[in-house]
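Enquirer: My questions concern the predicted model and sequence given below.
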Amino acid sequence: MTSSSKVYARKLEGKVAVITGSTDGIGLAIAKRLAEDGAHVVVSSRRQENVDRAVETLTSENLDVSGMVCHIGNAEHRKHLLATTAERHGGIDILIQNAAVNPYVGPILETTESQWEKVFHVNVHSTFFFTKEAIPYMEATGGGSILYMASGTAYVPFELLGAYGVSKTALLGLTKAVAQQLAEKNIRVNCLVPGIIKTRFANVITDNDTLHDLGLKATPMKRFGEPSECAGAASFLCSDDASFITGETVIVAEVYI
């Protein structure tokens, strides 16, 4: 029984999950759900104070969680996170790549070269190489599950988030490509596409009167989502309930596409 009085099947009992960008918003909600479902969850963020706060919050609910600083754009940080997790917890079964950046808000053709490079270095380049770096650990446990986090902007370009949206479109293709090769290693790769979710990251839409109204008009449920509404889908895709699902993208309350 969790603090929210919901009963979970603990379908991830015994699994070890690493989640990037998981000290706030959607990432934190997913970390909470996976822990409720029985996994030991390693949360991570670029800042130690954010990691400490998230770990304190989740462990106060009697959830099995630890944390570590990791800037996914830094290869040494990624390798340290994976190696330390495997050493401390006996392996890695799940990798959810939620961390992303968006250094520029505005028309895409006004994106500078440095802004473009930063978006693609973190959101695409680092996601790909983190996948490669995690494979040996998952092979050692007999398989695993990798989940990429894309965005509704991957399907429907949003004028003020142009470069970010293109980087998320790349993840749709990466999901398909990587899943084909990793299937033979019993490693599944899927992608989750949140709609407009009420997070600090989405403030550019939810806190702007004009964009707020446009966003609601484009959302079938006529409301913005909560981070927790992405968590169940993430847990499902990483569990044995989805053992025959790979290379797929699940859209959570997306805008019309």
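Expert: Okay, I see it.
Enquirer: CA only for contacts and neighbour counts going forward, please
Expert: Fine.
Enquirer: So in this structure, which strand runs the longest?
Expert: strand 187-194 (DSSP state E).
Enquirer: Quick check: residue 253 vs residue 227, distance?
Expert: 11 Å (C-alpha to C-alpha, to the nearest Å).
Enquirer: cool, residue 11 as well?
Expert: 21 Å.
Enquirer: pull the longest helix from this structure.
Expert: helix 162-182 (DSSP state H).
Enquirer: Which residues outside it are in contact with it?
Expert: Residues outside helix 162-182 that contact it (C-alpha atoms under 8 Å, 6 or more residues apart in numbering): 101-102, 106-108, 111, 116, 119-120, 123-124, 128, 148-155, 157-158, 187-191, 246-249.
Enquirer: Go through these and flag which are in helices.
Expert: 116, 119-120, 128.
Enquirer: which of the residues you listed lies closest to residue 38?
Expert: Each of those was scored against residue 38 by C-alpha to C-alpha, and residue 128 proved nearest at 27.2 Å.
Enquirer: Excluding chain neighbours, what is closest to that closest one?
Expert: residue 174 (7.8 Å; C-alpha to C-alpha, 6 or more residues apart in numbering).
Enquirer: also this one, for the comparison:
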Amino acid sequence: MNNLFDLTGKVALVTGASRGIGESIAKTLAAYGAHVLVSSRKIEGCQAVVDQIKEAGGSAEAFACHIGEIEQVDSLYGHIESAHGRLDILVNNAAANPYFGHILETDLSAYTKTVDVNIRGYFFMSTKGANLMKQNGGGAIVNVASVNGVIPGDLQGIYSITKAAVISMTKAFAKECASFNIRVNALLPGATDTKFAATLVKNPKILEQAMQHVPMRRVAEPDEMAGTVLYLVSNASSYTTGTAINVDGGYLIG
């Protein structure tokens, strides 16, 4: 049997890939043969990941893009189309969570930033990516959502709302893009040891309280998210679309 996880010849774009979960996903896709565009807001962090991928024998390039800025998204896709002429894999991982506090005290700035990146950014990254995939016979999109999209996180109201929207967006794109051989699925990470989740992970009191609701009683490492994404973008999941996979140590079991 052929290797179901082989991504040789595929062009993959991973946003928010300069660190954390995105970095692990980018390195994993490259290890299985994909040429990976490592994207995030700052080129320096992206280039550092690209250098590590190349040192390990993989193929990658860095491109700075803030997905909350439509002009930058257009520039990124213009580069992909001119340099590669195709996109086979899109992983929407970049996200914003600028506010940690009571929902009633959410100000307009925090609201706008969170929605612009987590909803508008994912939406237009997906429409542009899917249109490019459509021209080349199909592809796979994975949206990194969150368990907070199912059960709102404490003091993370607007972030949780946007992640619920990402889950719904995943299903809508999956339904309408299936005829183009484009599969769209979501990853729902639980508590993961990243800089993004530092408010939770680095606060012993909050962490202890949170772990009471996680049957595995520990925080995930970023690398523990990458295998699920590899499955969702590979031929191993060729009949899987519109699903949301929880990788949460059992948190959503209830």
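Expert: Nice, thanks for sending it over. None of these values were measured; they are calculated from a predicted model.
Enquirer: Next, the TM-score between them, please.
Expert: Overlay of the two chains. TM-score (TM-score structural alignment, normalised by the length of structure 2): 0.95; 250 aligned residues with a C-alpha RMSD of 1.4 Å.
Enquirer: what does residue 95 of structure 1 align to in structure 2?
Expert: Under the alignment (TM-score structural alignment), residue 95 of structure 1 pairs with residue 90 of structure 2.
Enquirer: May I have the residues that are in contact with that match?
Expert: By C-alpha under 8 Å, 6+ apart, residue 90 of structure 2 lies in contact with 12-14, 126, 129, 140-142.
Enquirer: And residue 152 of structure 2, by the same measure?
Expert: Counting by C-alpha under 8 Å, 6+ apart, the residues that residue 152 of structure 2 touches are 160-161.
Enquirer: if I look at it, how far off is residue 117 of structure 2?
Expert: As judged by C-alpha to C-alpha, residue 152 of structure 2 and residue 117 of structure 2 stand 18 Å apart.
Enquirer: same check, this time on residue 192 of structure 2
Expert: Noted for residue 192 of structure 2: a distance of 20 Å to residue 117 of structure 2, by C-alpha to C-alpha.
Enquirer: before we move on, what about residue 186 of structure 2?
Expert: Applying C-alpha to C-alpha to residue 186 of structure 2 and residue 117 of structure 2 gives a distance of 16 Å.
Enquirer: Can you pick out the residue with more neighbours from these two?
Expert: Between residue 186 of structure 2 and residue 117, residue 186 has the larger neighbour count (other C-alpha atoms under 10 Å), namely 28 against 20.
Enquirer: I'd say that one and residue 142 touch.
Expert: Yes - using C-alpha atoms under 8 Å, residue 186 of structure 2 makes contact with residue 142 at a distance of 5.2 Å.
Enquirer: quick check, residue 91 of structure 2 in a strand?
Expert: Yes - counting by DSSP: H, G, I helix; E, B strand; the rest coil, residue 91 of structure 2 is found in a strand.
Enquirer: and it, what is it in contact with?
Expert: Residues in contact with residue 91 of structure 2, defined by C-alpha under 8 Å, 6+ apart, are 12-15, 141-144.
Enquirer: now with 10 Å?
Expert: Applying C-alpha atoms under 10 Å, 6 or more residues apart in numbering to residue 91 of structure 2 gives the contacts 12-17, 22, 25-26, 122, 125-126, 129, 140-144, 184-187, 229, 233.
Enquirer: Also residue 101 of structure 1?
Expert: By C-alpha under 10 Å, 6+ apart, residue 101 of structure 1 lies in contact with 21, 115, 118-123, 164, 201.
Enquirer: Would you mind listing which of those residues are buried?
Expert: 21, 115, 118-123, 164 (16 or more other C-alpha atoms under 10 Å).
Enquirer: who touches both of residue 253 and residue 227 of structure 1?
Expert: With C-alpha under 10 Å, 6+ apart as the test, residue 253 of structure 1 and residue 227 both reach 194, 196-197.
Enquirer: Quickly name whichever of the residues you listed is closest to residue 57 of structure 1.
Expert: residue 197 (21.0 Å).
Enquirer: excluding its backbone neighbours, what's nearest the corresponding residue of structure 2 for the closest one?
Expert: Alignment note (TM-score structural alignment): residue 197 of structure 1 maps to residue 192 of structure 2. Of all residues not flanking residue 192 of structure 2 in the chain, residue 220 sits nearest, at 4.5 Å (C-alpha to C-alpha, 6+ apart).
Enquirer: Just among the contacts of residue 90 of structure 2, which is most surrounded?
Expert: Of the contacts of residue 90 of structure 2, with other C-alpha under 10 Å as the count, residue 13 tops at 30 neighbours.
Enquirer: ok, that one to residue 213 of structure 2 distance?
Expert: From residue 13 of structure 2 to residue 213 of structure 2 the distance is 34 Å (C-alpha to C-alpha).
Enquirer: Equivalent analysis for residue 17 of structure 2, please.
Expert: Going from residue 17 of structure 2 to residue 213 of structure 2 by C-alpha to C-alpha gives 29 Å.
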